[in-house]
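Visitor: the following comprises the amino acid sequence and a computationally predicted model.
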Amino acid sequence: MTDAEAATVLIRTENSLGRITLNRPRAINALNQDMIARITEALHAWTCDADIDTVLIDGEGERGFCAGGDVRALYDHIVGGNPGGIAEFFRAEYAMNALIAEYPKPIVVFADGITMGGGIGLAGHAAVRIVTERSRLAMPETRIGFTPDVGGTWLLGRAPGRLGEYFGLTGQSMTGADAVQLGFADHYVPSDRLDALREALAWRADPPTPSGIVLLFDETPETSPLLAARSWIDEAFSADTVGEVVSRLQGSQEPDAAAALAVMQELAPTGLAVTLDAVREARRMHSVREALEGEYRRIMWFGTQPDMVEGIRAQLIDKDRNPHWNPATIADLPEDAGAGAREFVPVVPLFE
């Protein structure tokens, strides 16, 4: 195995371009703590490097940019009674997300292929966010019993109408075309043109900006069908509670509403309630950093609850796909079920 094959993150410079490539293709480049540290170190180093004008983040392999974070490690911390390990991981990851959002130089991200969870945290807050015909973006955290994070609530809260609630609660994926029109991406570039775009970014001459260069490769995607579905989505997902969302979906005649209902009825009721509350809180916020603080409170609260461990167990450890949620049904949710997570005070603050 070569050094390049062994490295989980490849960091190098190409003329005025600083390039970061996630290099765990067999795991669809899922982020672990070492990768987060390497990415953060490179970004800090290039902040004051006069030779670097632009940063590019991409992923190795054909399957996707980044499938998310290392939730198996999170599971081990929780079942091992190590809340400090949970805090350490998320503080490092969220600091990296905030750094990307606030970076003084343009960061370009190729969200080609699967881009979910932690991958959204890398791609969603960059200055220039590129998707392709292969892109599949999602915040699927409710599928394993908890809630969107890595600044995902900030993006969900700013999607048109109530599409943020829809994607946050159901964990459904969006295409590249969806992502551009829902505010998760800026440009749609065919995947076979990414290499040429990468070379253009590395060899660019002033005054063109990265955004200006990308426009030479950009294509207009087809209109997302989700925009045409706004009427039933907005009607159902504008409800005040998860229970009322379910009631409105039950009363809808739309086949896709029935599909959304079927998904939600399989998910952790508490995770749904916390997610609905989180997206709406983030909609009132003023920065990615503020949204990350709200997510950190919720994630640390989930570390004290049974559902996140149970969801990871059922999906990734035992793989029996038979989680036992507490409470078991949406009808059993207490009033204001998201309040405990919203108001939780972590022992270790996120940003000090």
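Guide: Noted; the coordinates are in hand. Just so you know, these numbers come straight off a predicted model, no measurement behind them.

Visitor: rest of the way, CA atoms for contacts and neighbours
Guide: OK.

Visitor: tell me where this protein has strands.
Guide: Counting by DSSP state E, residue ranges of the strands within the chain are 9-14, 17-22, 54-59, 64-66, 107-111, 114-116, 128-131, 136-138, 174-175, 187-188.

Visitor: okay, those strands in TSV with mean neighbour count and distance to R38 next?
Guide: Shown next, in TSV, are the strands of the chain (neighbours: other C-alpha atoms under 10 Å; distance: least, C-alpha to C-alpha, whole Å):
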stretch	mean neighbour count	distance to R38
strand 9-14	17	7
strand 17-22	22	9
strand 54-59	23	12
strand 64-66	31	15
strand 107-111	26	16
strand 114-116	28	19
strand 128-131	26	21
strand 136-138	27	24
strand 174-175	19	29
strand 187-188	25	27
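
Visitor: now distance to A257 too, for those, in a markdown table please.
Guide: Output for these, formatted as a markdown table (distance: least, C-alpha to C-alpha, whole Å):
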| stretch | distance to A257 |
| --- | --- |
| strand 9-14 | 41 |
| strand 17-22 | 37 |
| strand 54-59 | 34 |
| strand 64-66 | 29 |
| strand 107-111 | 28 |
| strand 114-116 | 23 |
| strand 128-131 | 27 |
| strand 136-138 | 18 |
| strand 174-175 | 16 |
| strand 187-188 | 28 |
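
Visitor: second structure for comparison follows:
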Amino acid sequence: MTADVTIRAHGRVGHITLTRPRAINALTLEMCEAISAALLEWRTDPAVEAVIVDHGEGRGFCAGGDVRTAVEHGPDATRRFFHAEYRMNHLMFGYPKPIAVFMDGITMGGGVGVALPCRYRIATENTVFAMPEATIGLFPDVGAGWYLSRLPDRVGQFMALTTARLDGAECLDLGLASHYLPSNALSGVKAAIASQPHYIDQLLRTSDVVAPPARIERNRPHIARLFASDRLEDILAALEEDGSEWAEKELRTIGAKSPTSCKVALRLLAHGAEQRDFTDEMRLEYAIAAHMAASHDFIEGVRALLIEKDNAPVWKPARPEDVSDAMIDAMFAPLPKAEEWTPFEGLGDHGYM
């Protein structure tokens, strides 16, 4: 057990609360292991009919994984963290009991990996949803190759390259959230679920409110057209040729990201769209993460954004055209059998998407 996550059973539910507010509940190895242990125990406990996942005080559900700590302890520590995190993600994806996650506030990176496997994904007016990994020289992981590749109109590719932040209404519009509730209703809904988990569908449906118009709707045609290619250079050229204020803003945004990360992301989403097994997706993402854990761009990105915070990473290579297909092939190379990611034994592979 860790002080950074509170785990208890009450009523007819298991309740997991992230309690690391000073780090916006960034996940540690110990937090991932504690969550997995609870879920494994509750999986066969007849007294637990559903699971609630939320956060305590603070402005965010979960800002991601604590990669800073992992990087400071070296590539082996980073691998151990990813292995445990991906096991937790996979366990939640095929979980036999309904999980309701409350994405009230910042939900990014590793927080997305906790939220999206859940059957019920509740957004609010406070939700800020993003996959910002390319900013630190990583790639959209925790199953993002599966989830983002299935979004309409190339929105997944847009999110991966620009690290765009979505609000709760946009999450609902895209299917990333299953429900939209006002934040002041959450405590009552959680209490109702705890006492009547078999009515969770009805409880959430009757608590739903009409979300504001999704702002991303006006840009979806532009995203579908300008992000249509799986080749980074083509996307950058399309944005430059378009010349609109919106396109120029996104061009500048992508230009600040790691070119290697962007190319890895595009290839991952192309692979993910064809995956039919979430276990295979997580195995692939772990292999990429293991390779990138020791890469220059990941170490440099974490230094610049999370450790020294000078916000001036020096990417190598610095230009997309200098990132060769062979470099990306190396990131996708399978690991030796003894080093591969493995799920918990006996888990299903049935999710909502």
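Guide: Ah, there it is. Bear in mind that the values here come from a model prediction, so they are computed numbers and not experimental data.

Visitor: can you calculate the TM-score here?
Guide: After superposition, the two chains reach a TM-score (TM-score structural alignment, normalised by the length of structure 1) of 0.93; 342 aligned residues with a C-alpha RMSD of 1.7 Å.

Visitor: D336 of structure 1 is nearest to which of the strands of structure 1?
Guide: strand 136-138 (26.0 Å; C-alpha to C-alpha).

Visitor: structure 2: matching residues for the closest one?
Guide: Mapped onto structure 2 using TM-score structural alignment, strand 136-138 of structure 1 covers residues 128-130.

Visitor: coming back round to it: quick one, which of the strands of structure 1 gets closest to Y75 of structure 1.
Guide: Once the strands of structure 1 are compared by C-alpha to C-alpha, strand 114-116 is nearest, at 18.4 Å.

Visitor: mean deviation, the closest one versus structure 2?
Guide: Comparison of strand 114-116 of structure 1 with structure 2 after fitting gives an average deviation of 0.4 Å (mean C-alpha distance after the TM-score superposition for structure 1).

Visitor: where in structure 2 does that strand align, residue-wise?
Guide: Going by TM-score structural alignment: strand 114-116 of structure 1 matches residues 106-108.

Visitor: can you list the neighbours in contact with that stretch?
Guide: Stretch 106-108 of structure 2 has contacts (C-alpha atoms under 8 Å, 6 or more residues apart in numbering) with 24, 59-64, 126-132.

Visitor: can you check stretch 177-191 of structure 1 too?
Guide: 112, 124, 128-134, 137, 155, 158-160, 176, 214-215, 217-224, 226.

Visitor: could you do stretch 87-101 of structure 1 as well?
Guide: With C-alpha under 8 Å, 6+ apart, stretch 87-101 of structure 1 has contacts from 33, 36-37, 39-40, 107, 121-122, 125-127, 150-151, 288-289, 292, 296, 300, 348, 350-351.

Visitor: quick one: it aligns where in structure 2?
Guide: The aligned range for stretch 87-101 of structure 1 is 79-93, by TM-score structural alignment.

Visitor: so for the matching stretch, what gets flagged as buried?
Guide: For stretch 79-93 of structure 2, a neighbour-count test (16 or more other C-alpha atoms under 10 Å) marks 79, 81-93 as buried.

Visitor: of the residues you listed, just say which sits nearest to C262 of structure 2.
Guide: F82 (19.7 Å).

Visitor: separation between that closest one and A293 of structure 2?
Guide: Per C-alpha to C-alpha, to the nearest Å, F82 of structure 2 is found 10 Å from A293 of structure 2.

Visitor: with L148 of structure 2 instead?
Guide: Note on L148 of structure 2: its distance to A293 of structure 2, by C-alpha to C-alpha, is 22 Å.

Visitor: so of the contacts of stretch 87-101 of structure 1, which ones are in helices?
Guide: Q33, I36, A37, I39, T40, G121, L122, V288, R289, L292, Y296, M300 (DSSP state H).

Visitor: identify the farthest-apart pair in those.
Guide: Applying C-alpha to C-alpha across these, the maximum distance is between I39 and M300, 23.5 Å.

Visitor: aligned to A3 of structure 2, what sits in structure 1?
Guide: By TM-score structural alignment, A3 of structure 2 lines up with A7.

Visitor: so stretch 32-42 of structure 2 corresponds to what in structure 1?
Guide: Under TM-score structural alignment, the match for stretch 32-42 of structure 2 is residues 36-46.
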